[in-house]
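Enquirer: Only the shape, not the letters, is given here:
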């Protein structure tokens, strides 16, 4: 391997993302950078014919670069809004540093096919393109790898369909069916949001939004051949990456739609109930937030909000102005209906009518507490060999689940619409048991013994109700790895820690007395070790441990010991 290639390979591991400051340029003032080199190999995706690319980008401001060195020199987030790489998994290794700097500065990206950034290609001594060792190094550096292949070629003909994902805002041309797709291993948090907790979810820096699913005969997603990643925070903020990780032959109208979508830049419209479950007669409230990192100062229309009952009938409509900065706007409104809402699940649709960019719609839901549904839960018991449900053997087909959008933050950022969608899909797949709980954030749920976050508890109410709606039993796990200290020193022996933990258990468990849908698990994967040496199973060396050891010796061997 020549020295240039070795240097670039080292850069994949050493160089960090650049500042996103360069992204603060109006996208309309910037152009598209297209890498298009004679003879450059496409891997794990069909070659995109030059005529197709020409048609796809006709009328758009495009700078074409046929040489990796020229691309490395010219690519700049101040001049270019989007980089287009049309060679599947393959990318020009010699331009890697510049590509990573561009993306770190908030540049957009379109990759046509394959597993993005898995196949480095460089020029040999004779000028011929050489494919290097296929590897996840570069994709991992961008937090989107490695990629795992999903083979769809053996599926019976006529059983698969490519469908747009509801709520994604994707209205592009029909997507051709691939025979192979790639599932990306993504990581969108690089710093913990709760230092000292091993299960901390981290500050979310991006959101992945599937745009097209390949579904099977049962209607369940089997693969995702088109997705976008919006960089919302930290390195790369403002950039939108539109990826087609598959081997489908992409037509010009589809490529054009992907490029225009990337040109919109990152945006995230969310709606959440405040709280997620209200008592009958209580007025529900909703919060809507629009994040557009790197956006110029533009007017944003009011959010149109529609609330529908379980029969799909609209029961309330309203409008909500969003206030704030160009990059972060938010608003909250009360759902005041003419008559009290009946117990049940209410879906909420939010739309920014006429807004530029995408997505311009979001959904959430809230519950009006349904006491009858909670009381109708099964009786779960355990014998030596079996769990039993209402006395009958209950073979568990289960999964751990918090939320499909915010994962471990589900009690603090609830979206019952996501839970309802995911639980419905799980039930269709045969799941009958969900394990959930707190792997982090105990201080958010209860800051001091008795000082509990009522909104988080109401989110758990909504979670249990949603599971009950789909006939799913719930196991709630209170702690993970090391229980919270609550001002103590030893999470297992310090009376201060134990008192806090007992208070938390009592506050949550007493709320569901007589509710058969939920039962309890104390701790996930307990580790007895110092906080900075988790999983080592080593003494903590504190006074509480010494006293407990001495007491154990006394009980076992008597005072003479």
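Expert: The structure has been received and is ready for your questions. All figures in this text were calculated on a predicted structure; none of them were measured in a lab.

Enquirer: all contacts plus neighbour counts: C-alpha atoms, from now on.
Expert: Noted.

Enquirer: In this structure, which residue is most central in space?
Expert: The residue lying closest to the centre of the chain (CA atoms, centre = their mean) is residue 405, at 4.6 Å.

Enquirer: Provide a list of residues in contact with the spatially closest residue to that residue that is not a sequence neighbour.
Expert: Leaving aside its sequence neighbours, residue 405 sits nearest to residue 418 (CA to CA, 6 or more residues apart in numbering; 7.3 Å). Applying CA atoms under 8 Å, 6 or more residues apart in numbering to residue 418 gives the contacts 364, 403-405.

Enquirer: Which helix or strand contains residue 418?
Expert: Element membership of residue 418, judged by DSSP states H and E, is helix 416-428.

Enquirer: any idea how far residue 534 is from the residue nearest to residue 405?
Expert: The gap separating residue 418 from residue 534 is 33 Å, by CA to CA, to the nearest Å.

Enquirer: so what secondary structure elements neighbour whatever helix or strand residue 465 lives in?
Expert: When elements are assigned from DSSP H and E, residue 465 belongs to helix 454-469. Applying 3 or more CA pairs under 8 Å, 6 or more residues apart in numbering; DSSP states H and E, we find helix 454-469 packed against strand 277-278, strand 361-368, helix 371-375, helix 416-428, strand 473-480.

Enquirer: I'd like to know which of the ones you listed is closest to residue 12.
Expert: When those are compared by CA to CA, strand 473-480 sits nearest residue 12, at 34.1 Å.

Enquirer: how about the helices of the stretch 1-150 of the chain, start to end?
Expert: For the stretch 1-150 of the chain, the helices defined by DSSP state H, counting those that start in this stretch cover 3-14, 50-56, 68-74, 96-104, 137-141.

Enquirer: do the same with the stretch 251-400 of the chain
Expert: For the stretch 251-400 of the chain, applying DSSP H, counting those that start in this stretch gives helices covering 252-263, 371-375.

Enquirer: Alongside the first one, take a look at this:
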């Protein structure tokens, strides 16, 4: 084997340099190249392994030769930090190290590297699967290291599907793992990248991502490098251990396949592999069967080989583990593991089901605050149902259970036709993989939310995935193929679709997009006829069309998704259809969902069903306010709205059903130079805040996306998102699951469905958001930020078209923020609520209906005549004897309006209070939430809150006036949950008093972090989040 070592005494180096003795010993088995000779020697070719000791530093002039060596399948052993991060060139007779750059290692599909905090690591252990470093652990100290972000997949295996993965060109495995005192795997300072396909196919790279210290060179470091170099130089032999099914009916016998292929392109000769396979019934410790197999691999046998072993054992219900010890002639050793299930229906049907209350989930009469995790698998990502590894699932789920996670969200994001290629005929191997997954979760007492479709349902030759009966009936057969296998299973429920968009599957996330097929046109015509009372003249009026343009309901065309530039006046626009078409898609989504839910209910009427939606509330896609009635609970995926995380939860919580933050995580962002903008600790802090906001808004819990990073997509964003790094070790983000898992388990007894509801409700003006001039997002986010951060007041949300729910759950104050256009029937409901005792606060134009037409009849007798006008750049609001500047900057004087009372064409405007029944209607003519200043919004809200005698949740004694400090109390019958979140740049002392118990609490709130605790009804502290780091001081105040 030919090995080339790059080492140069004059060249920049990271860590302790090799001793002279170690260098001499290495020269016995390798050639040493200097910075000047490296490029030339490598370019000659024929090297099996390159050893690079200089950490991030490398000769820039040698890069092409290095890359060529790797593309030829050559091996690599790299030590000292992030590989190939800092090119070095000769400048004025000395070596000049350039700045950190990603370009070079990105050519190797290493997208980036993030520094890893090793302060909690207590010991290093060698990999059990690849035990090359067993006995060598002491050579490596606990040193700062790096986690690699990989992006080896540069294509999609199903380009038409957004959720598709791609070729698994490279696989990373930890060779040395750092564990903390709780046996959590915190880092992997030595990793191996095996190149299966692509430009570097056959290459094996061993990366020591920390600096080598004196102990390495003074002991057996040189010998260890030789072993690693020989190991890398052998190249990749791809090995798989695969059962033909992941689950078997009792009495069936399994079969396993050992799959191998020599991919190495180095000079290593052919070698034989010996395999020792064992089947072990879980809990017994003894094999119930063992077998052997042998095969050649290498230069003389490069084709894929499959060794099939039939196991003459009739499986009983339960878990069976499969081990395979693989040993090559050269001494290379690998331990492969698998597992299969003997289907245990008594296990699946044991225990209580998850049920829904008003706000929270329950099981067996006990509230279950959800601390969840999205999980597919940590080895093949979204291909987990096609390449199942039950042993890996079992190990991962055991760790999740230890963390306190109690729900897994999983499902099918891609490859629907691979599961049911012919309509009605599902692939049995995938069905059994699903069975095994649910069994494994049940073994660890984990609830499973299984998702059937993602972004758009598969159409199965239909023309419209939501409306074509061919498509819908095929989808029902697809769903039934899975659900019928789990009648009576108590730890599974169903998610119809992840983040749906209607209708065109080629244009997801764009809001309502017509396909224009015959099924859509028929449904659209019928829907319009029903909504407009069969009155075509009324539709013509609302849509601003002549009888010639719109002679019948059949002639009504859906709006074009490419005709949305309503600020343009180059051509006349028809604005009216957008509201109707968006409402139509909401109803059609519900019709579609009801069809699939009917299939599920006929299989098992007691299993829950939901729809997983992202922040579609502001993108005119199916919203919980509309789909809530047809599902058992609602969801939100809090990804992008990091400045509005309370808003996210408030407007997706419906009055009578739980709302789960079903996906949350942090999208990857980069500095202008491409390096990750956020550290791993900052990512943890953001995730922690997202979990805290989820519970603070009355949500049922939070589910992180995802347990393991998925680097098998042509998507660098996915390569960064997850609780575990690509190497399988836990990022600081994983702490959130452990910390919330422990706290929520301890605090669960305080939760109940008699949580005191917020006394203030804020209306989301959907007519505006579904129109061609969307102001609702800005208005509602400003309202929420003002209330929750500026005033320490916490509202609930309600939709414009769902106001009837407030009759069952009255609010003292109902705020309609700068709606502009508003539905007539909804306005009448507001008046009824006011007459019943609520204070309705309305800001902005009052007399504009849902279609932007005039509605002069609104409160005509109470307010008299008004006239529609434009806002000016600077307006003034008179309130309680004070004057507040109201400023409409940027382009808002061209988009916003005001209804002025007749006789007031000029001058200051003031709120007008209209008594109605036992309540009142307060109208502020100015759309204050859309102005630049906080003061008028806060003053207006304070007046309404005082008028309605709203009770404060907490009295703030210290810290309540600071920007970015969020804090509230959720009150229950047996006590309260207190949640405080910092978006403030300074650690600060907080002190609050609970007016119900009289207890006061004092604690420091660290910048970016969260403090939570519970107290009983007398104010005694019961549980504390992160008790090792947070101390709550309680004292009594009169």
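Expert: Noted; the coordinates are in hand. The structure displayed is predicted, hence computed values, not measured ones.

Enquirer: Any idea what the TM-score is?
Expert: Superposed pair, TM-score by TM-score structural alignment, normalised by the length of the first structure: 0.87. Supporting alignment: 521 aligned residues with a CA RMSD of 2.2 Å.

Enquirer: coming back round to it: average offset between the next helix or strand after the helix holding residue 418 of the first structure and the second structure?
Expert: Per DSSP H and E, helix 416-428 of the first structure leads on to strand 433-437 as the next helix or strand towards the C-terminus. After superposition onto the second structure, strand 433-437 of the first structure sits on average 0.9 Å from its aligned residues (mean CA distance after the TM-score superposition for the first structure).

Enquirer: still on that earlier bit, what does the residue nearest to residue 405 of the first structure align to in the second structure?
Expert: Aligned counterpart of residue 418 of the first structure in the second structure: residue 392 (TM-score structural alignment).

Enquirer: Next: residue 515 of the first structure.
Expert: Using TM-score structural alignment, residue 515 of the first structure sits opposite residue 489 in the second structure.

Enquirer: Just to be sure, its match is in a strand?
Expert: No - assigned with DSSP: H, G, I helix; E, B strand; the rest coil, residue 489 of the second structure falls outside any strand and is coil.

Enquirer: what about it, how many neighbours?
Expert: Using other CA atoms under 10 Å, residue 489 of the second structure is surrounded by 24 other residues.

Enquirer: And the one 4 residues further on, by the same measure?
Expert: The criterion is other CA under 10 Å. On that basis, residue 493 of the second structure has 23 neighbouring residues.

Enquirer: any idea which element it lies in?
Expert: Following DSSP H and E, one finds residue 493 of the second structure within strand 492-498.

Enquirer: got the contact list for that strand?
Expert: Taking CA under 8 Å, 6+ apart as the rule, strand 492-498 of the second structure contacts 438, 447-457, 593, 596, 607-613.

Enquirer: and the angle from that strand to strand 447-454?
Expert: Relative orientation of strand 492-498 of the second structure versus strand 447-454 (axes from the mean of the first three to the mean of the last three CA atoms, to 10 degrees): 30 degrees.

Enquirer: average offset between strand 492-498 of the second structure and the first structure?
Expert: Mean for strand 492-498 of the second structure is 1.1 Å (mean CA distance after the TM-score superposition for the first structure).

Enquirer: Give me the next element, helix or strand, following that strand.
Expert: Sequence order places helix 518-531 as the next helix or strand after strand 492-498 of the second structure, per DSSP H and E.

Enquirer: how far out from the middle of the chain is that following helix?
Expert: Here helix 518-531 of the second structure is found 36 Å from its chain centre; the criterion is CA atoms, centre = their mean, to the nearest Å.

Enquirer: what do you get for stretch 400-415 of the second structure?
Expert: 12 Å.

Enquirer: end to end, how far does it reach?
Expert: Its first and final residues considered, stretch 400-415 of the second structure spans 27 Å by CA to CA.

Enquirer: Contacts made by that stretch with the rest, please.
Expert: 158, 161-165, 370-376, 382, 444-454, 703, 737-742, 745.

Enquirer: Tell me how many other residues crowd the counterpart of residue 334 of the second structure in the first structure.
Expert: Residue pairing (TM-score structural alignment): residue 334 of the second structure is matched to residue 360 of the first structure. If you count neighbours by other CA under 10 Å, residue 360 of the first structure ends up with 21.

Enquirer: and what of residue 101 of the first structure?
Expert: Here the number of neighbours of residue 101 of the first structure (other CA under 10 Å) works out to 23.

Enquirer: now swap in residue 502 of the second structure and tell me
Expert: For residue 502 of the second structure, the count of nearby residues is 27 (other CA under 10 Å).

Enquirer: That one is in contact with residue 508, isn't it?
Expert: Yes - assessed by CA atoms under 8 Å, residue 502 of the second structure is found in contact with residue 508 at 7.5 Å.

Enquirer: Counterpart of residue 348 of the first structure over in the second structure?
Expert: In the second structure, the residue matched to residue 348 of the first structure (TM-score structural alignment) is residue 322.

Enquirer: hang on, its match packs against residue 276?
Expert: No - in terms of CA under 8 Å, residue 322 of the second structure does not count as a neighbour of residue 276; the distance is 10.4 Å.

Enquirer: Which one of these two is surrounded by more residues?
Expert: Neighbour tally, residue 322 of the second structure and residue 276, criterion other CA under 10 Å: the higher count belongs to residue 322, 25 against 15.

Enquirer: Roughly how far does that one sit from residue 134 of the second structure?
Expert: In terms of CA to CA, residue 322 of the second structure sits 22 Å off from residue 134 of the second structure.

Enquirer: what's the mean distance for the helix holding residue 418 of the first structure versus the second structure?
Expert: Relative to the second structure, helix 416-428 of the first structure is 1.2 Å off (mean CA distance after the TM-score superposition for the first structure).
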